[in-house]
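Trainee: need a 3D model of the following:
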Amino acid sequence: MPTAATAGSRSAPPAAPPGAAYAVRPARREEAAELAALSRPFVRAGALRERSVPLYAVRAADFLVVRPPGGPVEGAVAVRVHPAQAGPVGVVYNFCVAGHRQGAGVGAGLLRAVLDRARAQSLGALFTATTGSGELFLRHGFAPVAAHLAPPAWTRSLDPRRGARVLARTL
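Mentor: Okay, here's the model as predicted:
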């Protein structure tokens, strides 16, 4: 059963040679169907929420992706900016890496790019929710926090039946 990159699990060994560089770039609106396809196994496994292709298209600017030359999108993560009393904060969502790329540094590269983007946008903190271990986030300075510290509109959208933990990192 596939798991989200946030769960820290691995499937097949990486197909790329060790140390291969993965270019992270902003997603394009026309990649919406690929974002949905990449996310689908994680949705089925309960690690991600289902989103429609039109929603991926509308929110394409939120996403960073990894796409090898001539290949499909193999990793994606989004950050949505929310206003907050002390300045804007971000919510990291829809973080997933294709099973055959897990363990190859794709998720870590995406998360580093998210942190860089958040700093460039002068965000005060990043929040995320995970139903997995959150190992990758924890290794990058995130820590468990009370949900009430996160943007209220986002926390209201969390499904309590999923049992997700909220993690945060101050920037």
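
Trainee: from here on, just use CA atoms for contacts and neighbour counts.
Mentor: Fine.

Trainee: which helix or which strand is home to the one residue sitting closest to the centre of the chain?
Mentor: Among the residues of the chain, the one closest to the centroid is residue 95, at 2.2 Å (Cα atoms, centre = their mean). In this assignment (DSSP states H and E), residue 95 forms part of strand 89-97.

Trainee: output the contacting helices and strands for that strand.
Mentor: Contacts defined by 3 or more Cα pairs under 8 Å, 6 or more residues apart in numbering; DSSP states H and E place strand 89-97 against helix 32-44, strand 75-82, helix 106-120, strand 125-130.

Trainee: here is a second sequence; please produce its structure as well for comparison:
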Amino acid sequence: MPHARPVPKPSERLPHARPVPKPSVRIARPDEAAALAALSRPFVRSGALRERPVSLYAARAADFLLLEAPDGTLDGCVGLRAYRPDAGQSTCERPGVVYNFCVAAHRQGSGAGAGLLRAVLATARAQSLDAVFTATTGGAGLFLRYGFTRTTACRAPRSWADSLDPRRNAQVLVRRW
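Mentor: Below is the predicted model of the structure:
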């Protein structure tokens, strides 16, 4: 049996080995609208996100969760908007929409997107939303891993579904609990 190397006690660890500060998730402020637009811009250029004016980010700042690096850099964002039930839908169901979900290129593949998605789902549950919808032009893998399923736009809040551009060929997904 090979000799196992003992784990050093905290007092024996190297003095320069400090824990790396973790990014935090928080609600955006209206004065961060330009930063939200800048973070989203590469995804707008690629066609993954719709272009939104800075004024919309300012007006809906409270919709957005931000992934903020310890140095204050914004590394990701996601919006969550609650909707009233449409006519003909159960008045018991409170739907929401996850939108403008993006993670800066240097943070992709690091778990940052999963962390943001977990945070927005926790926020949706805290707001007593029964279902959240989203639309993606990507592969949808992250959403599917977190319990979203494919659906049709006709099941989503009408005003949001009507705003989808059919030329983008986005997949509509829903997460219920």
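
Trainee: please state their TM-score.
Mentor: Aligned and superposed, the two chains score 0.86 in TM-score terms (TM-score structural alignment, normalised by the length of structure 1); 153 aligned residues with a Cα RMSD of 1.3 Å.

Trainee: now do the same for the residue nearest to the centre of structure 1: its match in structure 2.
Mentor: For residue 95 of structure 1, the aligned position in structure 2 is residue 101, judged by TM-score structural alignment.

Trainee: so who does that match touch?
Mentor: When contacts are counted by Cα atoms under 8 Å, 6 or more residues apart in numbering, residue 101 of structure 2 is found next to 76, 77, 78, 79.

Trainee: if we go to 6 Å?
Mentor: 77, 78 (Cα atoms under 6 Å, 6 or more residues apart in numbering).

Trainee: look up how far residue 21 of structure 2 lies from it.
Mentor: Using Cα to Cα, to the nearest Å, one gets 23 Å for the distance from residue 101 of structure 2 to residue 21 of structure 2.

Trainee: cool, and residue 164 of structure 2?
Mentor: The value you get for residue 164 of structure 2 to residue 21 of structure 2, if Cα to Cα is used, is 39 Å.

Trainee: neighbour count: these two, which is higher?
Mentor: More crowded of residue 164 of structure 2 and residue 21, by other Cα atoms under 10 Å: residue 164, with 15 against 9.

Trainee: can you tell me the closest non-neighbouring residue to residue 146 of structure 1?
Mentor: In space, and not counting its chain neighbours, residue 146 of structure 1 is closest to residue 166: 6.8 Å by Cα to Cα, 6 or more residues apart in numbering.

Trainee: my reading is that that neighbour lies in a strand. Confirm?
Mentor: Yes - assessed by DSSP: H, G, I helix; E, B strand; the rest coil, residue 166 of structure 1 belongs to a strand.

Trainee: which residue lines up with it in structure 2?
Mentor: For residue 166 of structure 1, the residue aligned by TM-score structural alignment is residue 172.

Trainee: contacts only, for that match.
Mentor: Contacts of residue 172 of structure 2 by Cα under 6 Å, 6+ apart are 134, 135, 151, 152.

Trainee: change it to 7 Å
Mentor: Contacts for residue 172 of structure 2 (Cα atoms under 7 Å, 6 or more residues apart in numbering) come out as 133, 134, 135, 136, 150, 151, 152, 153.

Trainee: what's around the aligned partner of the second one in structure 1, how many residues?
Mentor: Which is residue 134 of structure 2. Structural alignment (TM-score structural alignment) places residue 134 of structure 2 against residue 128 in structure 1. The number of residues packed near residue 128 of structure 1 is 28, by other Cα under 10 Å.

Trainee: tell me how far the residue opposite residue 112 of structure 1 in structure 2 once aligned lies from residue 125 of structure 2.
Mentor: Superposed on structure 2 with TM-score structural alignment, residue 112 of structure 1 falls opposite residue 118. Distance check for residue 118 of structure 2 against residue 125 of structure 2: by Cα to Cα, it reads 11 Å.

Trainee: give the contact list for residue 156 of structure 2.
Mentor: Per Cα under 7 Å, 6+ apart, neighbours of residue 156 of structure 2: residue 133.

Trainee: now it: how far from residue 85 of structure 2?
Mentor: In terms of Cα to Cα, residue 156 of structure 2 sits 9 Å off from residue 85 of structure 2.

Trainee: sweet, I'm off.
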